[in-house]
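Peer 1: requesting a structural model of the entry that follows:
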Amino acid sequence: MEIGFEKGDYQAVITTAALGAGVDFPASQVIFFDLAMGKDWLTAAEFVQYCGRAGRLGKHDRGKVILLIIPGNKFHSGQTETEDEVAIKLLSGKIEPVEIPVDFEKIEEQILANISTLNECEIEDIENMLLSSKIANLDTKTIVTNLKKDNFVKTKEKEHVIITELGLATSVSFLTPRKAKTVIKKLKTNEDPLIIAISIEPFDAVYLSSKVHEELVRSFRFQVSSKLFSGSVLDLMIRKGSTRRLPNWIFNVFAKWAQTFFTCNCPERPYCEHGILNFSKYIVDLRVAGNNPSQISNIIARNFELQVYPGDIFHWLDSLVHHIEGVTRIAKVLQLAETYIKLVELKRKIERPTRGLKNVQKTTNTTHTKQKR
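Peer 2: Purely as a prediction, here's the structure:
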């Protein structure tokens, strides 16, 4: 394609985010069909990166950038700015200086793990461990203070740190303190324990069947991602007028996805988390009903024209069991007896499901006891 375009065999090339990732051929101009990437507007850095593909030294006198903007346009109700407002901002905006971010969430997890290993220690011991891990220049005392505030550790004599039951439950469950705080908040508001565990790591390895994918590419004449929860597929599900190009059978497939998985009333739907949570819960429902990963894969393919690999299902269910164990430990520390019992039973059902039950064909529409309205 690159050679053909450079020779003039093709007048134009339609591309996706690959344009900014390094498509390496000269073009006299770049045309933006819209300024959204998935559910988000382009950033100034992304916009400048894409614009840089217009014009090439030694090939063109100048590069042209054209924006096909619809004034007042929004792609979903969760967007606060219109497309023309974003265009003005991008054209006049400046790229923020590049900074290498420090992953404080991982550092907090590492510090908590160090304290958990020793049971109790001095702050100086923690600093030495971080130095040996080539992590330095951090305000360890502030991090320990934050961990203490959230009851993951307690201190004695200022710099003597002791792990708490909650801190130990978090560390042995391989949860970051931030994720543990989210779990605690949801447990205290009586959210569905299964959804709490799923939220830690939802199942996202969901692919369109080859039949659906080929039809989308043929109908829209551009490359569409094969992943269900990708921005390009979700865009097609909601973009006005897009379904007019589709045959009835694929329109019905879209409708079935929407009615089964994308059932919330969020302004960001289908880009919100509820679709992937519903899908993940559907897998669990099938497992609890006695289906093995291969059977689950076949049911999903037959009902929804979606492809999920048995190996991915197996590994995800295995991880989910570990996450359920982590939530169970935290529920025990919080003395939530009823939730604790539910989680223990849920783990048993996933590991040793009841045999002989009918396959689950429908999942419940509600995955959150409290969804955004």
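
Peer 1: okay, CA-based contacts and neighbour counts for the rest of this
Peer 2: Will do.

Peer 1: all strands for the protein, in order.
Peer 2: Ranges of strands in the chain, per DSSP state E, are 29-32, 36-37, 40-41, 64-67, 120-122, 153-156, 160-163, 207-208, 306-307.

Peer 1: figure out which of the ones you listed is closest to Gln295.
Peer 2: strand 306-307 (12.1 Å; Cα to Cα).

Peer 1: helices or strands next to the closest one in the packing?
Peer 2: Packing partners of strand 306-307 (3 or more Cα pairs under 8 Å, 6 or more residues apart in numbering; DSSP states H and E): strand 207-208, helix 293-304.

Peer 1: which one of those is the most hemmed in?
Peer 2: Most buried of the helices and strands packed on strand 306-307, by mean neighbour count (mean count of other Cα atoms under 10 Å): strand 207-208, with a mean of 20.

Peer 1: now do it: distance to the chain's middle.
Peer 2: Mean-position distance between strand 207-208 and its chain equals 16 Å (Cα atoms, centre = their mean, to the nearest Å).

Peer 1: ok, and what's touching that strand?
Peer 2: Contacts of strand 207-208 with the rest of the structure, by Cα atoms under 8 Å, 6 or more residues apart in numbering, involve 226-228, 305-308.

Peer 1: tell me which of the strands of the chain is the most buried.
Peer 2: Greatest burial across the strands of the chain, using mean count of other Cα under 10 Å, falls to strand 306-307, with a mean of 22.

Peer 1: please generate a structure for the following sequence too, so the two can be compared:
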Amino acid sequence: MAITDKIYVKNHRQLASQLETSIPKGAFSGATLDLLFTGEGLSKLDSTTRDRVLDFAEDFLDCDCDQNPYCGCPERKFVAYLLELRAQGLGPDAIVDVMTDDYMVYAYTGDVRSFLDTAIRRIESVEALADVEGDAEMAEKARQAKRALSG
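Peer 2: Just a heads-up that it's a prediction; the model follows:
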């Protein structure tokens, strides 16, 4: 299961009440993406919530794909965001705090920890394959990425 399947809308019930509609708890579920992409009902939200929802939409739903928001770009952008937070030295608890502050979404710390561990293992695989293939440049890039994620 992808990490984006484990990202949830904070204050989900309160948000649904303000919008006067039911929405899934998952931030990247189809109905939630539809709501954010079309912007329907956002005027019903309080200003703080609306600002964070709009920030999320601008940062993750902005692409030129024909199938936007179902093109995979929002999920890839969010994964890049998580990896960047880790590269800045934040641990799983801090990453959850920042994503909650930035976008009103959250994940369980264990899920973030598992995602980061899996990312490191994949980078190690890339590094090993690059070494086998004699691609010193790619192996070095993988080593640098692994150091950034390992803290």
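
Peer 1: returning to what we had before: so which of the contacts of strand 207-208 of structure 1 is the most crowded?
Peer 2: Ranked by neighbour count (other Cα atoms under 10 Å), these have Leu306 at the top, with 24 neighbours.

Peer 1: residue contacts, it?
Peer 2: Going by Cα under 8 Å, 6+ apart, Leu306 of structure 1 touches 206-209, 300.

Peer 1: that one pairs with which position in structure 2?
Peer 2: Alignment note (TM-score structural alignment): Leu306 of structure 1 maps to Val105 of structure 2.

Peer 1: ok, back up a step: do you know which of the helices and strands packed on strand 306-307 of structure 1 lies nearest Gly167 of structure 1?
Peer 2: Gly167 of structure 1 sits nearest to helix 293-304 of all those, at 34.2 Å, using Cα to Cα.

Peer 1: give me the helices and strands touching that closest one, please.
Peer 2: Contacts defined by 3+ Cα pairs under 8 Å, 6+ apart place helix 293-304 of structure 1 against helix 248-260, helix 274-288, strand 306-307, helix 310-333.

Peer 1: with distance to Cys121 of structure 1 added, can I get the ones you listed in TSV?
Peer 2: Output for those, formatted as TSV (distance: least, Cα to Cα, whole Å):
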stretch	distance to Cys121 of structure 1
helix 248-260	51
helix 274-288	40
strand 306-307	50
helix 310-333	22
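
Peer 1: which of these sits closest to Ser132 of structure 1?
Peer 2: Nearest of those to Ser132 of structure 1, taken as Cα to Cα: helix 310-333 at 28.4 Å.

Peer 1: and Ala180 of structure 1, which of the helices and strands packed on helix 293-304 of structure 1 is closest to it?
Peer 2: Taking Cα to Cα, helix 310-333 is the member of those nearest to Ala180 of structure 1, at 8.1 Å.

Peer 1: OK, contacts around Pro24 of structure 2?
Peer 2: Contacts of Pro24 of structure 2 were listed using Cα under 8 Å, 6+ apart, and they are 31-32.

Peer 1: rerun that using 10 Å as the cut-off
Peer 2: By Cα atoms under 10 Å, 6 or more residues apart in numbering, Pro24 of structure 2 lies in contact with 8-9, 12-13, 16, 30-33.

Peer 1: need the counterpart of it in structure 1.
Peer 2: Taking TM-score structural alignment, the alignment pairs Pro24 of structure 2 with Ser225 from structure 1.

Peer 1: contact partners for the residue nearest the centre of structure 2?
Peer 2: When Cα atoms, centre = their mean is applied to structure 2, the residue found nearest the centroid is Phe78 (2.7 Å). Going by Cα under 10 Å, 6+ apart, Phe78 of structure 2 touches 3-4, 7, 28, 56, 59-61, 84, 99.

Peer 1: got a quick ChimeraX command for the buried subset of these?
Peer 2: In ChimeraX syntax, the buried subset of the contacts of Phe78 of structure 2 is picked out as below (16 or more other Cα atoms under 10 Å):
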select :3,4,7,28,56,60,61,99
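
Peer 1: now the two most distant members of the contacts of Phe78 of structure 2.
Peer 2: The widest separation within the contacts of Phe78 of structure 2 (Cα to Cα) is 19.2 Å, between Phe28 and Glu84.

Peer 1: which one among the contacts of Leu306 of structure 1 gets closest to His322 of structure 1?
Peer 2: Among these, Val206 lies closest to His322 of structure 1 (Cα to Cα), at 21.3 Å.

Peer 1: map the closest one across to structure 2 for me.
Peer 2: By TM-score structural alignment, Val206 of structure 1 lines up with Ile7.
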